[in-house]
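Q: what's the 3D shape of this:
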Amino acid sequence: MAALVRIRRLRADASGGRTVCIGTDRERDLARLPLARCAMPQGLRLLPVPRQLEQLGGSLRSSSSQPLLPQTVLDPDSKLPAEGYELRISASGVRIVAPDRNGLRYGTALLEQIRRQCGDELPTLRVRDWPDFVVRGYMLDISRDRVPTQASLLELVTTLAALRINQLQLYTEHTFAYAEHERVWRDASPLTADEVRELDACCAAHGIELVPNQNSFGHMERWLRHPEYRQLAEQPDAARPSCLAPTNESAAFMRSLYAALLPCFRSRSLNIGCDETFELGRGRSRAECESRGTGRVYYDYLMRLVRGLHAEGRTVQFWGDIVRQHPELTRELPREGLIALVWGYEAPQDPKELPSEVRSRLSQSGVDPESLRGFAWRIPPFAEAEIPFYVCPGTSSWNSLIGRLPNARANLLDAARTGLAYGARGLLITDWGDNGHLQPASVSLPALAYGAAVSWCAETNAELELEPELALFLVGDPDTSRALIRLGSVYQQLGLHTLNGSPLALALLTPLRGRFPAWGETNANELAGVVQTLEEECERLAPGELRQAAALARHGAWRLEHIALNRGPPLEELRRDLSALIEEQARVWRLHSRPGGLEDSLARLVID
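A: Coordinates of the predicted model:
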């Protein structure tokens, strides 16, 4: 052990033990750290599974009269990486050593997981553990109609802390209450400055950085729909303009928003978005894009925003999809104070296996079919240019109603393994709300738990079973855990395939006479089996958001019967069912989400 520099008593930790602080800073040679090896005691479940666990072959008993009080040691010279810890349960007691506060939190939490399962007789063991990624983040979309209540957001922080997530972002387009822009957020039930400050303090108390997030180029339709902001649009005369014109005026407007938003946060980082600028070069910037190139025009506007934030000493995050289309520009990006967010949400697959019509449709919408190969295709331009980057997979919950858990697992694991191999600075799990954010938060929980686990240590958590871990540590109910896993896999039984969503959700969102974006083959037996599975879950689950999600998916399956087989419940029965579903969706929405956006979300549920 390192020489003792100072020892002082601190406030007792959550386990009632004492904390010893030892310390000076030093560089740690990560290349010399041993490989993962975890020999779990039989029947013990841990989330995440530690990198190294050695059984010592005995047990340690405690009782109410003689409780075990762990000694926690804060030792920056402990030869452990940041946020790592060592937990030792031996005949002489329990000891947790870590280089920082988060390491102590994680070691103490692991001890509590063991205590919950083993009671008064703990197995003797030694755990050494540390994260693969320094940053393990979660980004929740609060701009596609659903804004969680403040109580729900505070509860989310507790869940993220239990999963060892250390960065939270709330994806924002129009759902912050900017004082001078009430017209934009009036009907959205936005977060207020005081609520953000409260959430920021809660995150800090749990060892989580709350990073502000404000899209700043594309996806600005909620602003540009109003006449007073139209002059900022790339296509001001379009029916639904969504992209800012890349002008000094637009950059100044965004800086004015940052000036109001950033003082609410401790973080010195900001995610400025700037993804999916589909309209760029089709309106006010057409001539400039034709003469200088669309990539160059995009880059110049991006750097207008970045330079202003750098002048304030801030680190800027931005979505890397547009720069990825212009690899020559990556060499010009700053290497300091900038993080590219490399995103992709599908399980890796060979695009040649897709129908030619699907590949053509992707290309026409600006998506390179080769991107479906996964993060090994997406990362190299940034890694080769030595641009710091995060890998950003997703929960696959949006456009699904009840999840796409197998897709999420493959996508998350691909991001973790490939990101680690290429030297990613972090892994940010995204949770979007496309098409009205119809799915409840619980549907994302299995993917969130898995993503958090593989971002901590992919090697020991790749095959994580999930169902028992969810029941033990997150939902507290085996039936709910089983339902989440079962529902999340239902889409695979359909025989139909889509990208960025489940056929069940897309059928629900598509009028019966509309064009359905799926491929593959299904039959009456497959669809009947899906309906039966969903009906069983509707019967077993208590009234609430998850049962409602299953009922919406069942309605989607009935529509699939009409779309694919020209059979199914009569149209009038479907109308009655949808009417009841809309009423129940409004009720359960208000349990954990604000009323703003509900009307817009429900408006998507139509039959014809």
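
Q: C-alpha only now, for contacts and for neighbours.
A: Will do.

Q: Can you get me the start-to-end distance on stretch 424-438?
A: Distance between the boundary residues of stretch 424-438 (C-alpha to C-alpha, to the nearest Å) amounts to 32 Å.

Q: Would you do the same for the sequence below? I want to compare the two.
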Amino acid sequence: MLNSRRLGYTSAFLAAITLSASAQMHLVPEPRSVAAKGNVSLTGGVTIVCDGCDADDRFAASDLQQTLTERHVPTGAGLRIVLQRLAQHPDSQFTDAMKPEGYTIAYTPGTLTLTGATAPGVFYAAQTAKQLITAAPGATPMLQAADIRDWPAMKYRGLHDDLSRGPVDTLEFQKKLIRTLAAYKANVYSPYFESTQAYPSMPLSAIPGASLTPAEATALVAYAAQFHITVIPEQEAFGHVRHMLTWEQYANAAETPHGGVLAPGQPQSMQMIDGMFKDLAKMYPGPFLHIGGDETFELGYGRTRPDVDTRGLAPVYLDFMQKIVADLQPLNRKILFWGDIVGNERSAPLLKALPQSFKNSVTAVAWGYSPKPDFSSYLKPFADSGIPFWVAPSVNNYRQMWPNQNEALLDIQGFTRDGQKMGAQGQLNTLWNDTGESLANANWYGILFGAAAAWQQGKVRFRNSSRATARSSTAIQRTSSIRRRTS
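A: Below you'll find the predicted structure:
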């Protein structure tokens, strides 16, 4: 008999597959309100109407048309799909909470009307419309007719993609990732760099051919913007920079010889950080930059040992983080940092005492990759101190070929649920490719489940993601051969 636990399957994962068969509409994420109206044959074809639309809404219409064409849904007058803005078609049921990214879908015989107050709202309505239309070779295309009202629970819903400890995605693969994330209403993509983003100011920092070039970064940002996805680059700016520090030119910035942590007291540390992030700000013009700051295990074992012995690890750590944030203030970006080093009860008084200018400039990203009954202890230090925070669960793909679903699904479910309860502004689901063994196409289940958890209010049900994987599998599998670069 197949040993499902040895393969990383779980009772929750198997239940997800079982439960999906009983679900009626299989919409992912699950909308807030759905009134099903039965199945409608599309033998007469579909026409998409976007009268008076701006460029954003025309793109949403074109994206929807492309999907229907790929599914061999004929063009014709059988069903009109109308894309429109709320301003031109007022609806008293369209609440203020819905306006930033929410939408409605309304079916009347012959017409499916998609309404949003904003460009993202119209786009997300079109993504749901894709899921309402089913088509298979040789079968009659069908519409699952429904009236829908929907909007997200969390403002920021994204994926953190490790591009430093394994294959470095090609630009084409990243575009496929962008399209798939957007189809399930994620709005953030965060590539992770240790030494795989090329910087003009530091030509030795990345290996040519095994890193993203500035031109690729610029192209990625422009492509993602069409899909209402913000690209947030993470460049480690404290720990995890051992590949850079192997170069003699940068060695004086190291906390310990041949180590991976920058020494806070060394002038060269700030010179490196300043150069990298000025370059990043030019390549990635969005509102956020991520400076990392996790797992600074060597801090206090080298150049800063006297200071750490005198004052303690957390004060030395926070002093350097404040210095980094102050240096980056002219870039006018919100700075994300990992919350593991100071996100604990011992550091809580220090967090509360931080200047308000620092708190206004940063967002802590609390991470936890194992299921727990309650994740509030990860978040309370930031909530009590007034520092905005996100939650970061994990697909649990690291150091193994197939993700451990027993860990991943419960972690994503519980951490996102508790983040919503405690006021987290966002969720950043994480991929980590430690040792490079993870098979990219095995990660989609957890990626899409994470997107559903961030959009939906409260505890996402496991069944929501199984149909999502099935719906996108054909398109996704075609990308398996284009991951090409290894760092």
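
Q: Helices along the stretch 251-400 of structure 2, start to end?
A: Listed in chain order, the helices of the stretch 251-400 of structure 2 (DSSP state H, counting those that start in this stretch) span 267-283, 305-311, 313-328, 348-353, 356-361, 376-385.

Q: So which of the ones you listed is nearest residue 29 of structure 2?
A: Residue 29 of structure 2 lies closest to helix 376-385 among the helices of the stretch 251-400 of structure 2, at 24.4 Å (C-alpha to C-alpha).

Q: what's the mean gap between the closest one and the aligned bit of structure 1?
A: Comparison of helix 376-385 of structure 2 with structure 1 after fitting gives an average deviation of 1.2 Å (mean C-alpha distance after the TM-score superposition for structure 1).

Q: Now render the helices of the stretch 251-400 of structure 2 as JSON lines, adding mean neighbour count and distance to residue 462 of structure 2.
A: Output for the helices of the stretch 251-400 of structure 2, formatted as JSON lines (neighbours: other C-alpha atoms under 10 Å; distance: least, C-alpha to C-alpha, whole Å):
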{"stretch": "helix 267-283", "mean neighbour count": "18", "distance to residue 462 of structure 2": "37"}
{"stretch": "helix 305-311", "mean neighbour count": "13", "distance to residue 462 of structure 2": "45"}
{"stretch": "helix 313-328", "mean neighbour count": "17", "distance to residue 462 of structure 2": "38"}
{"stretch": "helix 348-353", "mean neighbour count": "16", "distance to residue 462 of structure 2": "34"}
{"stretch": "helix 356-361", "mean neighbour count": "15", "distance to residue 462 of structure 2": "36"}
{"stretch": "helix 376-385", "mean neighbour count": "19", "distance to residue 462 of structure 2": "22"}
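
Q: between the ones you listed, which gets nearest to residue 460 of structure 2?
A: Residue 460 of structure 2 lies closest to helix 376-385 among these, at 17.7 Å (C-alpha to C-alpha).

Q: What lies in contact with the closest one?
A: Outside helix 376-385 of structure 2, the residues that touch it by C-alpha atoms under 8 Å, 6 or more residues apart in numbering are 343-345, 347-348, 351-353, 364, 366-368, 388-389, 418-419, 422-423.

Q: As JSON lines, the helices of the stretch 251-400 of structure 2 with distance to residue 471 of structure 2 would be great.
A: JSON lines is the format used below for the helices of the stretch 251-400 of structure 2 (distance: least, C-alpha to C-alpha, whole Å):
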{"stretch": "helix 267-283", "distance to residue 471 of structure 2": "33"}
{"stretch": "helix 305-311", "distance to residue 471 of structure 2": "53"}
{"stretch": "helix 313-328", "distance to residue 471 of structure 2": "42"}
{"stretch": "helix 348-353", "distance to residue 471 of structure 2": "45"}
{"stretch": "helix 356-361", "distance to residue 471 of structure 2": "40"}
{"stretch": "helix 376-385", "distance to residue 471 of structure 2": "34"}
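
Q: tally of neighbours for the residue nearest to residue 479 of structure 2 when sequence neighbours are not counted?
A: Leaving aside its sequence neighbours, residue 479 of structure 2 sits nearest to residue 173 (C-alpha to C-alpha, 6 or more residues apart in numbering; 6.4 Å). Residues near residue 173 of structure 2, counting by other C-alpha atoms under 10 Å, number 19.

Q: now for residue 173 of structure 2: what does it line up with in structure 1?
A: For residue 173 of structure 2, the aligned position in structure 1 is residue 152, judged by TM-score structural alignment.

Q: are any of the contacts of helix 376-385 of structure 2 buried, and which?
A: 343-344, 347-348, 351-352, 364, 366-368, 388-389, 418-419 (16 or more other C-alpha atoms under 10 Å).

Q: one step back: same question for the match of residue 173 of structure 2, what's its three-state structure.
A: Here residue 152 of structure 1 is helix, with the state taken from DSSP: H, G, I helix; E, B strand; the rest coil.

Q: Excluding covalently adjacent residues, which one is nearest to residue 195 of structure 2?
A: Leaving out its chain neighbours, the residue that sits closest to residue 195 of structure 2 by C-alpha to C-alpha, 6+ apart is residue 206, at 5.0 Å.
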